[in-house]
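J.: need coordinates for the below:
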Amino acid sequence: MKKGLFIFCFTMFIAFASKAQDNTSLPAKYQEKMTSIFNKIPEVTSSAATSLIDFAKSMLGKPYVYASSNPDRGFDCSGFVSYVFSNFGFKVPRSSREFAGAGTPVKLADAKVGDVLIFTGTNPRVRKIGHVGIIYSIENGEIKFIHSTSGKAHGVTVTEFNDYYKSRFMKAVSIVE
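T.: Presented below is the predicted three-dimensional model:
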């Protein structure tokens, strides 16, 4: 019953919102407020990605443990990514190499928060997949991603998509549609 009521209310809100977007008939003092509200509507549609990132953030500092997807022990890169997505019911691969065939490929310029970045291993000249992470934020065109690294941080951390990672970048895929 509650679910049905929620769906009804949400449907009514969307119907109202689509008709009310032309707010020129409103008094001037309300036009700005309505525009502000409608500009926030896309934020609601990205709530799945927001929840996913919030959950991933709760794992910050967990140690890097090779071949592990156990939050009590720690994670390797693909163990972390698969654990995060599996928590939300997404069926994703367990190994970084298999992520190349998962989800929907996206151009890096079109990638969004919650998409998976796929990299080579630590040597960028060896063009074989060996690392994955989840886009954490995109601000002013600058991407940060959350991942479990065996490098300096040696665990779950947020890293800038810097020149080193750009040299290792292979592709991006969208799991959350």
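J.: only C-alpha atoms for contact and neighbour calcs from this point on.
T.: Fine.
J.: need the longest helix for this structure.
T.: The single longest helix within the chain, with elements called by DSSP state H, is helix 2-20.
J.: quick one, what contacts the spatially most central residue of the chain?
T.: Nearest residue to the geometric centre of the chain (CA atoms, centre = their mean): residue 114, 0.9 Å. By CA atoms under 8 Å, 6 or more residues apart in numbering, the contact set of residue 114 is 49, 50, 52, 53, 134, 135, 136, 174, 175, 176.
J.: in what helix or strand does the fourth one lie?
T.: Same thing as residue 53. Per DSSP states H and E, residue 53 falls inside helix 47-57.
J.: all strands of this structure, in order?
T.: Applying DSSP state E to the chain gives strands spanning 69-70, 74-75, 104-106, 116-120, 129-139, 142-149, 155-160, 169-174.
J.: and the contacts of the second one?
T.: With CA under 8 Å, 6+ apart as the contact definition, strand 74-75 has outside contacts at 62, 63, 64, 65, 66, 67, 68, 69, 148, 155, 156.
J.: surely the fifth one is in contact with residue 76?
T.: Right, residue 66. Yes - using CA atoms under 8 Å, residue 66 is in contact with residue 76, at 5.0 Å.
J.: ok, and what's touching the helix holding residue 53?
T.: With contacts defined as CA under 8 Å, 6+ apart, helix 47-57 is touched by 84, 85, 88, 113, 114, 136, 146, 176.
J.: how about this one, so we can line them up?
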Amino acid sequence: MSHTAHIPSHRKPRPQRTTKLRAGVAGGVLSTLAVAGTTGAAHAAEPVTETIEMPTLTTELATKVAATADATQQAADTYQLQAEQDAAAAQAAKDAKKAKAKAEAKEKAEKAAKKRAAEERAARSAERTTLSASGSSASASAQSVAPASGSVGTVISFLKAQLGDAYVMGASGPNAWDCSSLVQAAFKQAGVDLPRVSQDQSVAGTPVSLSNVQVGDILYWGGAGSAYHVGVYVGNGQYLDAANPSKGVVIQDLSGYPASGAVRVL
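T.: Purely as a prediction, here's the structure:
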């Protein structure tokens, strides 16, 4: 036995609070866990009762939807139709404007052409020599040709260039002619297309009286539309023609062989 066993210890006894506190803390934690577990279990056990109600497609609602779709389609069709009508109207206006401009240009050209034609006729009339009423004056000036200008001058110049050529029925130049082919070729030089035969040439222009015949007028023998011979008046009571096989192309005096009528094409 220790020699100190009988000596009472002076150490104070260790308080037990720490053990109790720890036990309390542990109990609190366990209590908290228990409560949490109970709450979680309670929530886990509760069924979900919230539902989402979807609208029911009733007949009335379907009708309204269809009506809305029809109205939308009708509006689209109306818009498209209006767009097409606007485009057609714009194109029509454009075409009308173009047609108007074309018509105005044509009218202007026609007026200019008429003015030029009138001026040419006036110039030809001023320079032509009318048929003399005196047979003696015509005889005195035999084989003379009145001056001509412009298109008429072209015709007369061509005819004079053929003087002395042969007459051959059906021939059309350049060194032999019949009466109508010579007249046709002469006027072609001035840009005038005449028919080929005498009958048609006798009605190809404007009829004029023999008392008013002018240089370049076509003379014919026989009836209008049934003529059998043609020539061209060259002034001073004379005409130039492809007469016959014995004469060929010559200038002759009207007093010796009066024409039946005359037409004017220039």
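J.: got a TM-score for the pair?
T.: After superposition, the two chains reach a TM-score (TM-score structural alignment, normalised by the length of the first structure) of 0.62; 123 aligned residues with a CA RMSD of 2.6 Å.
J.: export the strands of the first structure as TSV, with columns for distance to residue 2 of the first structure.
T.: Formatted as TSV, the strands of the first structure follow (distance: least, CA to CA, whole Å):
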stretch	distance to residue 2 of the first structure
strand 69-70	35
strand 74-75	38
strand 104-106	34
strand 116-120	34
strand 129-139	33
strand 142-149	35
strand 155-160	38
strand 169-174	31
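J.: what is the nearest of the contacts of strand 74-75 of the first structure to residue 44 of the first structure?
T.: Residue 44 of the first structure has its nearest neighbour among the contacts of strand 74-75 of the first structure in residue 156, at 27.1 Å by CA to CA.
J.: just give me the neighbour total for the residue opposite the closest one in the second structure once aligned.
T.: Residue correspondence to the second structure (TM-score structural alignment): residue 156 of the first structure is matched to residue 249. Residue 249 of the second structure has 27 neighbouring residues, counting by other CA atoms under 10 Å.
J.: same question, residue 36 of the first structure
T.: 11.
J.: and it, how far from residue 19 of the first structure?
T.: Applying CA to CA, to the nearest Å, the value for residue 36 of the first structure to residue 19 of the first structure is 16 Å.
J.: equivalent analysis for residue 56 of the first structure, please.
T.: Look at residue 56 of the first structure and residue 19 of the first structure: by CA to CA, they are 37 Å apart.
J.: more neighbours, these two?
T.: residue 56 (23 against 10).
J.: now, of the contacts of helix 47-57 of the first structure, which are buried?
T.: When the contacts of helix 47-57 of the first structure are checked for burial by 16 or more other CA atoms under 10 Å, the buried set is 84, 85, 113, 114, 136, 146, 176.
J.: could I get the residues you listed as CSV with distance to residue 41 of the first structure?
T.: Below are these laid out as CSV (distance: CA to CA, whole Å):
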residue, distance to residue 41 of the first structure
84, 25
85, 24
113, 16
114, 18
136, 20
146, 26
176, 18
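J.: pull the most distant pair out of the residues you listed.
T.: Taking CA to CA, no two of these sit farther apart than 146 and 176, at 15.9 Å.
J.: which one of residue 66 and residue 76 of the first structure has more residues nearby?
T.: residue 76 (26 against 15).
J.: return the residue of the second structure aligned against the more buried one.
T.: Residue pairing (TM-score structural alignment): residue 76 of the first structure is matched to residue 178 of the second structure.
J.: show me which residues of stretch 100-117 of the first structure are buried.
T.: By neighbour count with 16+ other CA under 10 Å, stretch 100-117 of the first structure contains the buried residues 100, 103, 105, 106, 111, 112, 113, 114, 115, 116, 117.
J.: the match of residue 156 of the first structure contacts residue 166, doesn't it?
T.: Yes - at 6.4 Å, residue 249 of the second structure counts as touching residue 166 under the criterion of CA under 8 Å.
J.: which residues are in contact with both of the two?
T.: Counting by CA under 8 Å, 6+ apart, the shared contacts of residue 249 of the second structure and residue 166 are 177, 242.
J.: follow-up on the earlier one: top of the contacts of residue 114 of the first structure by number of neighbours, please.
T.: The most neighbours of any of those, using other CA under 10 Å, belong to residue 134, which has 28 neighbours.
J.: which residues touch the closest residue in space to that residue that isn't next to it in sequence?
T.: In space, and not counting its chain neighbours, residue 134 of the first structure is closest to residue 116: 4.5 Å by CA to CA, 6 or more residues apart in numbering. Contact analysis of residue 116 of the first structure by CA under 8 Å, 6+ apart lists 132, 133, 134, 135, 172, 173, 174, 175.
J.: closest one to residue 6 of the first structure out of the contacts of helix 47-57 of the first structure, please.
T.: Residue 6 of the first structure has its nearest neighbour among the contacts of helix 47-57 of the first structure in residue 88, at 20.4 Å by CA to CA.
J.: give me the distance between the residue mapped onto the closest one from the second structure and residue 241 of the second structure.
T.: In the second structure, residue 88 of the first structure lines up with residue 190, judged by TM-score structural alignment. Using CA to CA, we find residue 190 of the second structure at a distance of 18 Å from residue 241 of the second structure.
J.: need the buried residues of stretch 100-117 of the first structure in a markdown table (columns: distance to residue 44 of the first structure).
T.: As requested, those are exported to a markdown table (distance: CA to CA, whole Å):
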| residue | distance to residue 44 of the first structure |
| --- | --- |
| 100 | 29 |
| 103 | 22 |
| 105 | 23 |
| 106 | 22 |
| 111 | 18 |
| 112 | 15 |
| 113 | 14 |
| 114 | 14 |
| 115 | 17 |
| 116 | 21 |
| 117 | 23 |
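J.: alright, calling it a day.
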